[in-house]
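J.: give the three-dimensional model of this entry:
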Amino acid sequence: MLDLTRLLSLSALLLGSVSTASAQQDPADPFSILSPQAEIQLTTPDINPVERPHTGVHTFRDAYLEARGNRGNIVTETLWSVERRTLSGELISTETRRLDFGDGFVRDRQADSDQIYDFATDRVLTLHAETVSSEPIAASAHRQMDVFTRFTRGGELEEIAGPGGVSFERFWIEAATGIRAAAVELVRQEAEDGTIEVRRTPDGSAIFATTPGRRGDNTYYDQLSRWMRHTLPIHPDAVDAVGNMGQLPDSFSFLVFSPSSPDGRRETWTLTESRGTLADFPWPATHTAASAGEYALTNDTIARLVSRGLGAAHRPEVTPTTENFIYASQSLMQAGDLPGAYLTLMQGTQHEGECLPNTSGELCSAMTRVIIAGLGNAQFQEIANAIANRASDPAALIEALRSYIGRRDYAGAAANLMTAQASARLSETYSASEVLEAFAAAAEIDPAVPLLYWHAGRYAVSQNDIETAWLLFDLACALPSATSETPRRETGALVERLRNISPRFFAAAQ
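T.: Prediction:
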């Protein structure tokens, strides 16, 4: 007869640990995107949360246009002459830039890049020959925040050393990144002809100047200023000092000090053409959503991971069901493979959420049956104990799972995912390639697990691969399993943090 006290205590211990990832992230977790960061003050009052349509790296054209909703089809096509000169007036370079302004978007047409900054969905789309890639604006804001934090120690340094021994005031790093530690006092002056100049001191050079437009045929200045935030090194407080002029300016100029221009340069944009036309949102009907190979991913393992996630997001009907996991677990139990049966049901919790004591549901009931059957089984006890103690001893978990990671069933998926998470915590022992390979191996077996991409993204952040991280976050939020609630909630929290710190990367609050 079983020892009932022992059974209940062991069941509580194991059921309290069967989920490998679905609980709320620990703020002290070094791999958490919500871990404490240097305190940075808000740049503008424009911080109210804004509900955006849910789109992602997986979204095809029709679904993307549906998410944008019914919007106007008037587009203003503009042509700009751009000059760069030294501070003594010597010409450095010239070019022509074409920008199209539509309802909620700015299209930046360049010879080597055709990008749409879509503030209606907070995405940046890149048009390729036959496809469109899509990245969240939050990734750009996150990258700039990371650069600012690293170079200025969270806004503490007043002088930042550049290459070749050149140093720069923090102001110019703030201009380059669009992130600033505290409000900067600037002087705004308006000339008789309407030109607005912003200076750091009354007698200093204009760091930003703009001549209001004469045409009065558009209202796109706010979108222009938000596009500037992504592409031009103008200090956010200088843009705010000008205010919203409504119409596009006839010209604007700004001062730059950077590693490429240590002695300074002035860049001037002059509007040479502007005409309105009727046009649809510029995602061509002939273009589909890009594959993983068309993103700038850092290595082939990440490309495999993203590719599997895209496949799962595009085919939600292949997501495993409760019955799939229970049937697979029962088959393993009948074959005497209790550890495999246990790991299989743990993989099920990656889709349905963790089993806790007194939790009802078919999957959790099946988990209890495996635990009862496993009492006294040495192999089962080894796996169960290693999982129960994984937070305090990740190395032991990796060792216990070593003989299971080669399996190509659900038990192998669970073993690889837990190995990936444990090895990520032991970064001094395991290389990034080893960690990512474990994530990819788990995705190749069961690609529809939201928390797999969520944790892989968190690891990518720890490796400073922020752009990849946000593609993985996209996938985590897109997959239909119940556990996608965790990445959706925490990604939303991070987006709002980024909006608060750097609002002009995003659409205006409404």
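J.: make it CA atoms for all contacts and neighbour counts henceforth
T.: Noted.
J.: for the stretch 151-300 of the chain, what spans make up the helices?
T.: 170-177, 221-231, 236-242, 300-314 (DSSP state H, counting those that start in this stretch).
J.: how about these in a markdown table, adding distance to Gln189?
T.: Shown next, in a markdown table, are those (distance: least, CA to CA, whole Å):
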| stretch | distance to Gln189 |
| --- | --- |
| helix 170-177 | 20 |
| helix 221-231 | 19 |
| helix 236-242 | 9 |
| helix 300-314 | 50 |
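J.: could you dump those to JSON lines with mean neighbour count?
T.: Listed next are those as JSON lines, based on neighbours: other CA atoms under 10 Å:
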{"stretch": "helix 170-177", "mean neighbour count": "22"}
{"stretch": "helix 221-231", "mean neighbour count": "20"}
{"stretch": "helix 236-242", "mean neighbour count": "20"}
{"stretch": "helix 300-314", "mean neighbour count": "21"}
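J.: run a quick neighbour tally on Glu382.
T.: For Glu382, the neighbour count with other CA atoms under 10 Å is 15.
J.: the one 4 residues further on too?
T.: Ala386 is flanked by 21 other residues according to other CA under 10 Å.
J.: residues near Ile207, how many?
T.: 18.
J.: please provide the structure for the following sequence as well, for comparison with the first:
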Amino acid sequence: MRNLFRASLAVIAVLTAVSTVEGHAAPLIGPQASAAEIRAAHGDPGPAYRIAYEKTIDGVSSPMEVTLAPGYVAIKSEDQQTVLDFKLRRAIDIVPEKRSFANWSLFWHVSFRVHEAMNRTHMRKTLRAMNSDLARQIDPYYVGAELGVPLPDEPNPAIEKTRGPDGTLGFVYDGVEVVSVTPSTVRLPGSLRQRFVQYMRYRLQVHPDIADALAELEFVPQTISYVYMPNSALPESRHVTLELKSTGDAKADYPLPADYKPEPLTLTHSDELTPVRDLLPVMLQATAGTYGSGPRTTASYKSAIDAAMREKKILQALTLALELSLQRGDQLETCDPADSSCHTFPEIIEAARKDERATALMTSLQLDATDPAAATAMREGIDRKDISNAYLIDAFLANGLIAQDKRKEEALRLLQGAIRGNPYASNFYQDIGDYYVRSFDHNIAWLFYDFGRSLPERNQAGNNVLAGVDRMEASLALSFPGFF
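T.: Predicted coordinates:
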């Protein structure tokens, strides 16, 4: 069903556009951070508590270990080791055999769940309108359990809570006991109960209403048993049981060794991400300020604009002025009257009105909202061979193609070229991040958002291009506090 849902997607929720919440800042730690920087930013991890389980899925068992601490949850299984860092709001995937790790934003996890829930709701409504039996495969309980967030615009599923004589909590939906939790005699430290429930939200397929109810846990669960439907594909239910094996205090040390090497795409092996891997060295150098000769200065832009104006290369002057605004937030609003080499943006625009190619670019930008197809055709017709920063026009072209859901691979290549052209312009990171959100690859989207927010001088002259992502994260944290 997942392929059906994605192929039939009719509503793309560009989440950055709906958030108006203020007060959230860019991440303290970006994907380029070293292990030592992460450890220092997290600080003293405090006392930790280890819980070992045997996890059985449809009769196949494997060991797993959960370590709870005031600021994080560490999860270790046979094939994966992850730290959910709630202080830094990062998810750190560790590969001990390579002594490497990748650190991702926690927000991509939640953004994807919300986006997919909106998608499932749309599909459910569409199928019901068609009187299709497939609508029952998008059951509000099982989708909510799979994603960890409720379906929007749907009533809460009717879940009955039971309590056995031994303290076992049962949760029944539609006549089926979907979750059962039996307590042990080991008291769960009060300060860490929230962390245990957060572990369940991220890793166990239980409905968020049940996760909320389990916040009252006083004892470490002896068993946790639940039923879920992979991708809501009824009736192929799966049964999962966690059986407690041991508990105890854990080593009071942050789980990421200081000498492990950051590899931002560790554990992400898709061949589709090869272009992203190719961009990584460029982005890593840019965040360090070492790509080329560093971020281009306003003085350098002004000098190049002056040369272009004197040589009557108006399109070049216009694209340089636009790029200066994108990178540094400098709108060239005023000039010193004594400085004849300075040109204001209104002056450049006035000159552009008398230049055919510059006029075509400006007109295409005005057409974006009303006639994206015409805007795209106009940009494609602009001769840009003599423009030093033609990648800027390419980025505008790519965004027009993406808005029309056309020539996606070409659009992605154009945006990658824009980052190579100027890896210090955070707009390009926003654009390519939005591209990946539309493709449901939220983890890669946040990789670009976070690189863009890690650039030097990102907020120069108030040019906080990715402030919309900051606000969206604040909105997610406010709306789904259980994940943070």
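J.: quick check: TM-score for this pair?
T.: After superposition, the two chains reach a TM-score of 0.81 (TM-score structural alignment, normalised by the length of the second structure), with 454 aligned residues with a CA RMSD of 3.7 Å.
J.: nearest to Val124 of the first structure among the helices of the stretch 151-300 of the first structure would be which one?
T.: Closest approach to Val124 of the first structure among the helices of the stretch 151-300 of the first structure (CA to CA): helix 221-231, 10.2 Å.
J.: ok, and what's touching that closest one?
T.: 101, 104-106, 117, 140, 178, 234, 236, 239, 244-249, 504-507 (CA atoms under 8 Å, 6 or more residues apart in numbering).
J.: again, only using 6 Å
T.: By CA atoms under 6 Å, 6 or more residues apart in numbering, the surrounding residues in contact with helix 221-231 of the first structure are 246-248, 504-505.
J.: stretch 240-250 of the first structure too?
T.: 211-213, 218-221, 271.
J.: on that earlier part again, list just the nearest of the contacts of helix 221-231 of the first structure to Leu494 of the first structure.
T.: Distance to Leu494 of the first structure across the contacts of helix 221-231 of the first structure (CA to CA) is lowest for Phe505, with 14.0 Å.
J.: okay, how far is it across stretch 427-446 of the second structure, tip to tip?
T.: 14 Å (CA to CA, to the nearest Å).
J.: hang on, the earlier thing: can I get the contacts of helix 221-231 of the first structure in TSV including neighbour count?
T.: Formatted as TSV, these follow (neighbours: other CA under 10 Å):
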residue	neighbour count
Gly246	16
Gln247	18
Leu248	27
Arg504	28
Phe505	24
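J.: neighbours of Gly459 of the second structure, how many?
T.: For the record, residue 459 of the second structure is Asn, not Gly. 17.
J.: report the contact partners of it.
T.: By CA under 6 Å, 6+ apart, no residues touch Asn459 of the second structure.
J.: corresponding residue for it in the first structure?
T.: Counting by TM-score structural alignment, Asn459 of the second structure lines up with Ala482 in the first structure.
J.: kindly report the same for Leu414 of the second structure.
T.: Counting by TM-score structural alignment, the partner of Leu414 of the second structure is Ala438.
J.: I figured its match hits Ala420, correct?
T.: Yes. Applying CA atoms under 6 Å as the test, Ala438 of the first structure and Ala420 come out as touching, 5.0 Å apart.
J.: between the two, which has more neighbouring residues?
T.: Ala420 (28 against 24).
J.: for stretch 50-59 of the first structure, which outside residues touch it?
T.: 67, 121, 134, 310, 474, 509.
J.: can I get those residues in TSV with secondary structure?
T.: TSV is the format used below for the contacts of stretch 50-59 of the first structure (DSSP: H, G, I helix; E, B strand; the rest coil):
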residue	secondary structure
Ala67	helix
Thr121	coil
Ser134	strand
Leu310	helix
Asp474	helix
Ala509	coil
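J.: of the residues you listed, which pair is most distant in space?
T.: Leu310 and Ala509 (30.7 Å).
J.: so how do I select the buried members of the contacts of stretch 240-250 of the first structure in PyMOL?
T.: For the buried members of those, the matching PyMOL selection, counting by 16 or more other CA atoms under 10 Å, is:
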select buried, resi 211+212+213+218+220+221+271
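J.: redo the contacts of stretch 240-250 of the first structure as CSV? Include distance to Met228 of the first structure.
T.: Listed next are those as CSV, based on distance: CA to CA, whole Å:
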residue, distance to Met228 of the first structure
Thr211, 16
Pro212, 16
Gly213, 17
Asn218, 18
Thr219, 16
Tyr220, 12
Tyr221, 10
Leu271, 15
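J.: which parts of the stretch 51-200 of the second structure are strands?
T.: Ranges of strands in the stretch 51-200 of the second structure, per DSSP state E, counting those that start in this stretch, are 60-69, 72-77, 81-85, 90-95, 100-105, 159-163, 169-173, 176-187.
J.: in terms of secondary structure, what does the fourth one contact?
T.: Contact here means 3 or more CA pairs under 6 Å, 6 or more residues apart in numbering; DSSP states H and E; on that basis strand 90-95 of the second structure packs against strand 81-85, strand 100-105.
J.: the ones you listed into a markdown table, with extra columns for mean neighbour count and distance to Leu324 of the second structure?
T.: Below are these laid out as a markdown table (neighbours: other CA atoms under 10 Å; distance: least, CA to CA, whole Å):
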| stretch | mean neighbour count | distance to Leu324 of the second structure |
| --- | --- | --- |
| strand 81-85 | 22 | 37 |
| strand 100-105 | 25 | 29 |
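J.: CSV for those strands, including distance to Pro31 of the second structure?
T.: Formatted as CSV, these follow (distance: least, CA to CA, whole Å):
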stretch, distance to Pro31 of the second structure
strand 81-85, 14
strand 100-105, 6
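J.: Asp249 of the second structure: which of those is closest?
T.: The nearest among these, by CA to CA, is strand 81-85 at 17.3 Å.
J.: related to what we said a few turns ago, out of the strands of the stretch 51-200 of the second structure, nearest to Glu356 of the second structure?
T.: Using CA to CA, the strands of the stretch 51-200 of the second structure put strand 100-105 closest to Glu356 of the second structure, at 44.8 Å.
J.: the first structure: matching residues for the closest one?
T.: Counting by TM-score structural alignment, strand 100-105 of the second structure corresponds to 131-136 in the first structure.
J.: what's the average distance of the matching stretch to the second structure?
T.: On superposition with the second structure, the mean distance recorded for stretch 131-136 of the first structure (mean CA distance after the TM-score superposition for the first structure) is 1.5 Å.
J.: can you tell me what sits against that stretch?
T.: 57, 123-126, 287-290.
J.: same thing but 7 Å
T.: Contact partners of stretch 131-136 of the first structure, identified using CA atoms under 7 Å, 6 or more residues apart in numbering, comprise 56-57, 122-127, 287-290, 471.
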